[in-house]
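Student: Provided below for reference: sequence and predicted model.
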Amino acid sequence: MLKKIVFCLLMASSSIVQSQVLINEFDADTPSTNDKQFIELKSETPNFSLNGYVLVFFNGTGSLADTSYFTVSLNGLTTDVNGLILIGNNLVAPVPERIFSIGSIQNGPDGVGLYLGSTADFPAGTIATTTNLIDALVHSNNATAVPSLQTLLGESTQENENINSLGTTQSIQRKIDGTWEVKAPTPGANNDGSGFIFNGITITANTANKNEGDSFSITFTTQTNVTSDLLFSFTLTNGSFNTNDFTGNTTVFIPIGANSFATTITLVDDIVDEGDEVLRIKFGDLPFGYNRRNDNLEIRVVDNDFSTLPFGTPLNPTYGNVTSTVPVGYYASIEGLSGTALKQGLQDIIANPAAVRAHTYGDVTDILRVADQNPLNSNQVWMMYVESPRAKLDFQTSSSNVGTWNREHIYPQSRGGFVNATEDTPDGINVWSSSNADDLAAGHADAHHIRAEDGPENSSRSNKDYGLTGYNGPSGTQGSWKGDVARAVFYMAIRYNGLDVVNGDIPDTTVGQLGDLTTLLSWNQSDPRDDFEMNRNNYIYTWQMNRNPFIDYPLLADYIWGANVGQAWFASLSTNENQTAKYVIYPNPARDSFIVSGLNSEAAIELYNGLGMKVFEQKVTGQAPISPNVSSGIYLAKITSDSKTEVKKLVIE
């Protein structure tokens, strides 16, 4: 086993102090979701500074074999009275002195090296080396050997964490003689049980969501009774959550001979709309002899102060409450055009380099927090495919997407050819670059085709076409998003050269084409543009200085791809999309019957299904209930009265 002596230069002088620090314990393969991974180092002398050291993790197999994939700087860390230091996930007990995110360490076969140096010395893809290497471990959870990595790290052995066939419940530990063994993990303690034994303290609290005004208790418990009075403090502040948001004692006192302390915290119910916040229960400094068994417990504080918008969600849409902010004359140049001239005329408007602004992918997150806000609660976004809200606070920031929302590209990144083409750092509305029809990279952060979406559902949608054998949404949902998707795809096909929408279900690897056009044209009709969508169009315009014309005039799609191809376009041919609807259907969704309000004379009611087939027709006067006796689904209700016709979306449950 390779062992090396560390020589630390002091004060830039020629004198040197000799000391040793080695990898003492390693656990890469832990139960469940690998959320208790750690690496423990041990110095020959206690309280040893690790300034100038870095941990480097290396791949053992695959195309990136023998190269680095993750680094951890050890600057600012010092070993404890036993010479130990723990680096790992937040759920490791005791809590590591440096935290890395869940799943950062691969299970193997891989390797890890302790080096003199910095993270800058080991960018991702750096070949393993013995230069400045202090100690190394080549590891796995099976018998697969990686002799090349062993050679590069100067190691003659490889340790199997699962050699005892006990799965993920054991760790690799160094013995007194320098060899390794595999047994139950002992993080934060000498592997042989010797040395100083810390008295661990555990925080216990109900971490379920709390509302403003709620009270909850926090208990601190030591592993053994304290031998002298124990006094320390803790904090709850985190981000915007501060001391004005709660009342209660944050000083812990455990008297001699006892082992626990409890306090009650009350959340202040103010009248300020701060949005949902997260408080974090965190230890202050502990006296010598104690350590943290857990820390940073988070509790969501749901703000009961929120505002609403004067229009409905896509699931219960309203029409005519939101007026288009399209500038006068914005579409004047396409009047009377048809065919390719109409397409080019539209592109000249929405990809005009003298007007259109391109932002970053980071900016899109901020845009969606407003554009996709749940009309019923200003602290939430509306997730498109799953047709439900989620707290704005729950934006995905780690590798886990469960319970989060993220940014869904309606025209998938891989299909559009703009994968990760812009930065994930927001610059704000006043920082932008000009854009044109050939600027395909701008499609990566074009908010007109990016929506807030449930993380797992976003992954499920992947890069599929829409309709046919492609993506049709989660089962049990009402498809309130389908027209929105169609109009976003139409926008992208006009806005960017190299992108198109085509008939049929094409391979998911096809770049520059997305299907199915026939399905999307149908969705454009069956799910009419509502107030939620118009509000999005208005807001995105304030950032990008362009609009989605298929939201302003949904019938344009038929003049470019549908039944009216070749005919001259005039805005007057389209229903005046900006007037308040005359008729209202309620309830909507409906079950056995519905009523049409606003009728002053006899009217004809016709229902059409998603295929355009008429499935119901009836004459009605006044607000008489209408019982269509049709199956559950989304229909277009055509209402004709006094020689005027309006079309409404109707959901039958």
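Tutor: Arrived safely, thanks for sending.

Student: rest of the way, CA atoms for contacts and neighbours
Tutor: Will do.

Student: can you map out the helices along the stretch 201-350 of the chain?
Tutor: For the stretch 201-350 of the chain, the helices defined by DSSP state H, counting those that start in this stretch occupy 339-350.

Student: for it, just list every one of the strands.
Tutor: 210-211, 215-222, 230-235, 246-247, 251-254, 260-267, 277-283, 290-292, 297-302 (DSSP state E, counting those that start in this stretch).

Student: contacting residues for the residue nearest to Phe26 when sequence neighbours are not counted?
Tutor: Closest residue to Phe26 apart from its sequence neighbours, by CA to CA, 6 or more residues apart in numbering: Ile39 at 4.5 Å. Ile39 is in contact with Ile23, Asn24, Glu25, Phe26, Asp27, Leu86, Ile87, Gly88, counting by CA atoms under 8 Å, 6 or more residues apart in numbering.

Student: same question, Val489
Tutor: Residues counted as contacts of Val489 (CA under 8 Å, 6+ apart) are Ile410, Tyr411, His449, Val501.

Student: got another one to weigh against that:
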Amino acid sequence: MKKHYLLTLLLCSAVGLAQIPAGYYNTATGTGLTLKTNLRKIIDNVTDGIPSEHLHVDQGYGALWTLYTRSAFRDNYYENDGSLLDLYSENPSGADPYNYTTTSQQCGSYSGEGDCYNREHLIPQSYFDGFAIDPMKNDPFFVVPSDGKVNGDRNNLPFGKVGTATYTSQNGSKRGNGLNSGYALGYSGVVFEPIDEFKGDVARAFFYFATRYEINLANFYTSANASTCQAKNMFDGSTGRAFTNPFLDILVKWHTDDPVSAKEIAINNDIYYNHQSNRNPYIDHPEYVGLVWNSFLSNPSFAFENSISIYPNPAVNNEVTISSEIELKSIVLYNINGQIIQEIKNPTRVDNSYKVINLPSGFYLVQMASENAVATKKVIVN
């Protein structure tokens, strides 16, 4: 059960960010596809001749079983019982329907939920294995521990927003036809939808994949087996933009609505320091998602929300900086009871940034409005 999780998440985020190696993102310059390529050069397994690259060292498929036994992949956030943190069995608001506690529960065969856990490729292996297997098959940034039965029920479906569910797992993950409205407008085929708690995790795994394997994306799209992989509908075959609409809008929406968690930060650090020596840039710097993909979004409100970042968070010395590529017309601070604590109309903008000072201690929602859109983000002031 989730207890005081948001506060813990944000405090741990501040600590986790401090563990990014010095200079790791020094060459992450530019915006759009230029930034995406510069990030790829830092995290791939090719010597690109840049001072900040940290080569991805493939550890093989079997090593994932050992990695999943480490603390970063265990439940230290909900029940805090050290069981495997599985996105298909975790219930953030109550008792889990089942738990995996020992390596003897690795799949194997299964007939129902709770029988065993396996290594799920969030980007299905069938999408790329007609082109090559390694290192994609073995990359824990998108190959995650999950219940074998639910993984099988998801099969190689794209992730998306389900309209009417034809299948629901014990923790609420769903399969059914795509909603085909709102931010998911444009796709009515069958999709799989994880619970809200893990949607951002899934989105950032896809953004990592599109960046780390940038130069291979076109080959994956035309590989021998990709045509039978339903998740192919999420990709456009390009090495740049990578995703089709509405799936780009869906992923950005999930990334925005489900911010980086303490779990993701712990896993990011563990994979870097103890496993394969590279990082997921979109966990370290969530704002990179907007800087890379905003110009490709079909929904302009997503672009606005994703162009804004608030830092430091938690606030330092009772002040924060709001960075926005789009001019803000107002900044309003609300407490958890919905009361306005501070309102700034036509705030002063310096180098695309706004200072908000003299903030009282507490947890707040910050509403920022431009000429045509509104975005809301969370902030803690200690």
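Tutor: Alright, I've got the coordinates. Since the model is a prediction, treat every value here as computed from it, not as a measurement.

Student: can you select the buried ones among the contacts of Ile39 of structure 1 for me in ChimeraX?
Tutor: Buried members of the contacts of Ile39 of structure 1, defined by 16 or more other CA atoms under 10 Å, are picked up in ChimeraX with:
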select :23,24,25,26,27,86,87,88
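
Student: could you save the contacts of Ile39 of structure 1 as JSON lines and add columns showing secondary structure and distance to Glu387 of structure 1?
Tutor: Conversion of the contacts of Ile39 of structure 1 to JSON lines gives the following (DSSP: H, G, I helix; E, B strand; the rest coil; distance: CA to CA, whole Å):
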{"residue": "Ile23", "secondary structure": "strand", "distance to Glu387 of structure 1": "50"}
{"residue": "Asn24", "secondary structure": "strand", "distance to Glu387 of structure 1": "50"}
{"residue": "Glu25", "secondary structure": "strand", "distance to Glu387 of structure 1": "47"}
{"residue": "Phe26", "secondary structure": "strand", "distance to Glu387 of structure 1": "44"}
{"residue": "Asp27", "secondary structure": "strand", "distance to Glu387 of structure 1": "41"}
{"residue": "Leu86", "secondary structure": "strand", "distance to Glu387 of structure 1": "44"}
{"residue": "Ile87", "secondary structure": "strand", "distance to Glu387 of structure 1": "41"}
{"residue": "Gly88", "secondary structure": "strand", "distance to Glu387 of structure 1": "38"}
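
Student: which of the contacts of Ile39 of structure 1 lies closest to Gln344 of structure 1?
Tutor: Among the contacts of Ile39 of structure 1, Gly88 lies closest to Gln344 of structure 1 (CA to CA), at 56.4 Å.

Student: just give me the match in structure 1 for Tyr100 of structure 2.
Tutor: Applying TM-score structural alignment, one finds that Tyr100 of structure 2 aligns to Ala391 in structure 1.

Student: highest neighbour count among the contacts of Val489 of structure 1?
Tutor: For the contacts of Val489 of structure 1, the largest number of neighbours (other CA atoms under 10 Å) sits with Tyr411, at 28 neighbours.

Student: which residues touch it?
Tutor: Counted by CA under 8 Å, 6+ apart, Tyr411 of structure 1 has contacts His449, Asn463, Ala488, Val489, Met492, Leu514.

Student: that one -> structure 2?
Tutor: Aligned partner of Tyr411 of structure 1 by TM-score structural alignment: Ile123.

Student: A helix includes its match, no?
Tutor: No - with DSSP: H, G, I helix; E, B strand; the rest coil as the criterion, Ile123 of structure 2 is located in coil rather than a helix.

Student: distance of it from Phe142 of structure 2?
Tutor: 7 Å (CA to CA, to the nearest Å).

Student: which residue numbers in structure 2 go with the helix or strand where the residue nearest to Phe26 of structure 1 lies?
Tutor: Using DSSP states H and E, Ile39 of structure 1 falls within strand 38-43. Aligning strand 38-43 of structure 1 against structure 2 (TM-score structural alignment) gives no matching residues.
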